[in-house]
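Asker: With the input below, show me the fold.
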Amino acid sequence: MLSSNEILDTISMIDQQHLDIRTITMGISLLDCADPDAEAACRKLYDKVCRKAEKLVETGEAIEREFGIPIVNKRISVTPISLVAGASITNDYVPFAAALDRAAQTTGVNFIGGFSALVQKGMTDGDKKLIAAIP
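Answerer: Down below sits the predicted model:
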């Protein structure tokens, strides 16, 4: 049970020290979206992110209202795209970035992370293609 002092301290932090929750993040595995057809993979990726995160912003806002503490960013983190796109027969990973961007806009999140590659121990062809798509 919270004491009166603890409650007043929390109210003071919110009011005077601008306490907030910096970020809530939903992690989504996209490994099951891999497909030899890049267009199909992008469609699966978009559909899955939108389906899983469709209520993320709404839920974050409900939490803000319930506890009276603002949540600054609502974001999504996905499996590194080099792993998903690496299964596709394509040299162009830009459509994967576009699909992620569309999913972020549809769900209303502030940020979607995962257009990345795991290169700390070397690079696969998929990693190289992803890095080439960044510019």
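Asker: going forward, measure contacts and count neighbours with C-alpha atoms only.
Answerer: OK.
Asker: which residue sits closest to Lys44, ignoring its sequence neighbours?
Answerer: Distances taken as CA to CA, 6 or more residues apart in numbering place Cys33 nearest to Lys44, at 5.4 Å, with adjacent residues excluded.
Asker: Hmm, that neighbour is touching Ala41, no?
Answerer: Yes: counting by CA atoms under 8 Å, Ala41 is a contact partner of Cys33 at 5.5 Å.
Asker: nearest residue to Lys55 other than its sequence neighbours?
Answerer: That would be Thr107: by CA to CA, 6+ apart, it lies 7.7 Å from Lys55.
Asker: Would you confirm that the one you found contacts Glu54?
Answerer: Yes: applying CA under 8 Å, one finds Thr107 in contact with Glu54, separated by 5.4 Å.
Asker: what about these two, which has more around it?
Answerer: Thr107 (21 against 17; other CA atoms under 10 Å).
Asker: got a list of what Asp35 touches?
Answerer: Counting by CA atoms under 8 Å, 6 or more residues apart in numbering, Asp35 touches Ala41, Val84, Ala85, Ala87, Ser88.
Asker: give me that answer again for 10 Å
Answerer: Contact analysis of Asp35 by CA atoms under 10 Å, 6 or more residues apart in numbering lists Ala41, Cys42, Lys44, Val84, Ala85, Gly86, Ala87, Ser88, Ile89.
Asker: Now the buried members of these.
Answerer: Ala41, Cys42, Lys44, Val84, Ala85, Gly86, Ala87, Ser88 (16 or more other CA atoms under 10 Å).
Asker: want to put them side by side, so please do this one too:
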Amino acid sequence: MAITPAEIAETRGMVEEQNLDIRTITMGVSLMGCGDENLDRMCTKIYDHVTHTAEHLVETAENLEREYGIPIVNKRVSVTPVAQIAACCKDEDLTPIAHALDRAAETLGIDYLGGFSALVQKGIGDADRRVIQSIPQALATTSRVCSSVNVASLRAGINMDAVLMAAQTIIDAAKLTADEDSVGASKFV
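Answerer: Reported below is the predicted structural model:
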């Protein structure tokens, strides 16, 4: 397929005059092999795996920007929901995992790292509860980590207990980051 000069001029105009950009590129990284009963070892495994797996993400994005002449605003990694691997350990405070993810994001030079999360539409397990309770502190003490709690699906319906926990999580995250315009709540979905 040949690109015509008119199409090139049209694309250039969109970039320069209409601020066309690619908002985000996201690389998915599975953490399923990183679970460990020792939280410190798990954090080390997570950091090492994410930094190794996504080591070329920023470089690839920059090459695409140069090749196509369209800016890519955010480079992001999304990992397996942390609650799925946190079941291996018994620690109540799981914020060290968020810190390991944040360090990995900083090392990689990416803008966001999502996945400090729980999928609780079908019920809340112990690891889910520990992740949800750790979210406000995790978001208050990291700069690039984002979090989510999936409280509903078409098939499972709405988990109202999880909705209540998510609402409290938003409030707590906002309070912990009140001096930063409550940015903690903005990093939670």
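Asker: returning to what we had before: SS state for the aligned residue in the second structure for the residue nearest to Lys44 of the first structure?
Answerer: When the second structure is aligned by TM-score structural alignment, Cys33 of the first structure is paired with Cys34. Secondary structure state of Cys34 of the second structure, per DSSP: H, G, I helix; E, B strand; the rest coil, is coil.
Asker: So Cys34 of the second structure sits against Asp48, correct?
Answerer: Yes: with contacts counted by CA atoms under 10 Å, Cys34 of the second structure reaches Asp48, the gap being 9.4 Å.
Asker: any common contacting residues for these two?
Answerer: Common neighbours of Cys34 of the second structure and Asp48 (CA under 10 Å, 6+ apart) are Met42.
Asker: More neighbours: which of these two?
Answerer: For the pair Cys34 of the second structure and Asp48, the greater number of neighbours falls to Cys34 (19 against 15), based on other CA under 10 Å.
Asker: contacting residues around the match of Cys33 of the first structure?
Answerer: 41-50, 85-86, 88.
Asker: Kindly indicate which of these lies nearest Glu16 of the second structure.
Answerer: Nearest to Glu16 of the second structure, judged by CA to CA, of the contacts of Cys34 of the second structure is Val50 at 34.7 Å.
Asker: right, and the secondary structure at the residue most central in space within the second structure would be what?
Answerer: For the second structure, the residue nearest the mean C-alpha position is Gly114 (0.6 Å; CA atoms, centre = their mean). Secondary structure, three-state DSSP: Gly114 of the second structure is strand.
Asker: Surely it is in contact with Val79?
Answerer: Yes: contact between Gly114 of the second structure and Val79 holds when scored by CA under 10 Å: they sit 6.2 Å apart.
Asker: max-length helix in the second structure?
Answerer: helix 160-176 (DSSP state H).
Asker: Show the subsequent helix or strand relative to that one.
Answerer: Sequence order places helix 183-186 as the next helix or strand after helix 160-176 of the second structure, per DSSP states H and E.
Asker: Tell me which residues of that next one come out buried.
Answerer: Val183, Gly184, Ala185.
Asker: how about the second one, what's its partner in the first structure?
Answerer: The one in question is Gly184 of the second structure. Using TM-score structural alignment as the criterion, Gly184 of the second structure maps onto no position in the first structure.
Asker: ok, Gly184 of the second structure to Asp36 of the second structure distance?
Answerer: 28 Å (CA to CA, to the nearest Å).
Asker: again with the last one
Answerer: Going from Ala185 of the second structure to Asp36 of the second structure by CA to CA gives 29 Å.
Asker: so what sits against both of Cys33 and Ala41 of the first structure?
Answerer: Asp47, Val84, Ala85, Ala87.
Asker: In helices only, show me those.
Answerer: Reading helices off these with DSSP H, I get Asp47, Val84, Ala85.
Asker: Just name the closest of these to Ser3 of the first structure, please.
Answerer: When these are compared against Ser3 of the first structure (criterion: CA to CA), the nearest one is Asp47, at 46.2 Å.
Asker: Met14 of the second structure: neighbour count?
Answerer: 14.
Asker: quick one: buried residues of stretch 105-113 of the second structure?
Answerer: Ala105, Glu106, Leu108, Ile110, Asp111, Tyr112, Leu113.
Asker: Which parts of the second structure are helices?
Answerer: Under DSSP H, the second structure gives helices at 5-17, 39-53, 57-68, 82-86, 95-108, 126-140, 160-176, 183-186.
Asker: and the angle from the first one to helix 57-68?
Answerer: Relative orientation of helix 5-17 of the second structure with respect to helix 57-68: 130 degrees, computed using axes from the mean of the first three to the mean of the last three CA atoms, to 10 degrees.
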